[in-house]
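# Build me a model from this:
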Amino acid sequence: MAHPKRKKSKSKRNNRRMHIKLKLPLLKKCLITNQIHLYHHAYWLDKKLYYKGKIVYEKK
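A predicted model of the protein is given here:
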């Protein structure tokens, strides 16, 4: 198994880990209902399930 010849410094380690962090969720505004929702996700509005601006499911 390979072993490093020299110890990596804390700054080198932190620079490598710097790119792995939480991002804000992508939000999109529906053009038909003007509702803000998660990108590529269906959302409920008035007992109707919308996806890509179309009604997918209705509750009775």
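# C-alpha from now on. contacts and neighbour counts both.
Will do.
# Could you measure from the residue positioned nearest the centre of the chain over to Ala42?
Centroid-nearest residue in the chain, with Cα atoms, centre = their mean: Pro25, separated by 4.1 Å. For Pro25, the distance to Ala42 (Cα to Cα, to the nearest Å) stands at 15 Å.
# Would you do the same for the sequence below? I want to compare the two.
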Amino acid sequence: MALPKYKKSRANTHARRAQWKAHNEQIITVSTPDGSVVEVPQHLAAAARKGLLKL
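Below you'll find the predicted structure:
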């Protein structure tokens, strides 16, 4: 495993880690083939419209 040749400053480490934070997913409302209306994350909307999700 590669090791750093010198010590990084704490500020640099914290600034780098701050970029990894997750974002909230956008929730949208879709109607399913059986007529029910559900709220799902945007990346699952197509599957919900086709009835592929078990909700």
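# And the TM-score between these chains?
Remark: TM-score between the superposed chains equals 0.51 [TM-score structural alignment, normalised by the length of the second structure]; 47 aligned residues with a Cα RMSD of 3.1 Å.
# which residue in the second structure lines up with the residue nearest to the centre of the first structure?
Using TM-score structural alignment, the equivalent of Pro25 of the first structure in the second structure is Glu25.
# ok, that match touching Leu44?
No: contact criterion Cα atoms under 8 Å: Glu25 of the second structure and Leu44 do not qualify, at 10.8 Å.
# Quick one: neighbours of Ser9 of the second structure, just the number.
Neighbourhood size, Ser9 of the second structure [other Cα atoms under 10 Å]: 8.
# in what helix or strand does the match of Pro25 of the first structure lie?
Per DSSP states H and E, Glu25 of the second structure falls between elements, in no helix or strand.
# Determine the number of other residues adjacent to the closest residue to it other than its chain neighbours.
Nearest non-adjacent residue to Glu25 of the second structure, counting by Cα to Cα, 6 or more residues apart in numbering: Pro41, 6.1 Å away. Number of residues near Pro41 of the second structure (other Cα under 10 Å) recorded here: 14.
# For whichever residue in the first structure pairs up with Pro41 of the second structure, give me its contacts.
Pro41 of the second structure maps onto Leu38 of the first structure when the alignment is built from TM-score structural alignment. If a contact means Cα atoms under 8 Å, 6 or more residues apart in numbering, then Leu38 of the first structure has 25-28 as its contacts.
# I'd assumed Trp44 was in contact with Gln35 of the first structure.
No: counting by Cα under 8 Å, Gln35 of the first structure stays clear of Trp44, with 9.7 Å between them.
# Who has more neighbours out of the two?
Trp44 (15 against 12).
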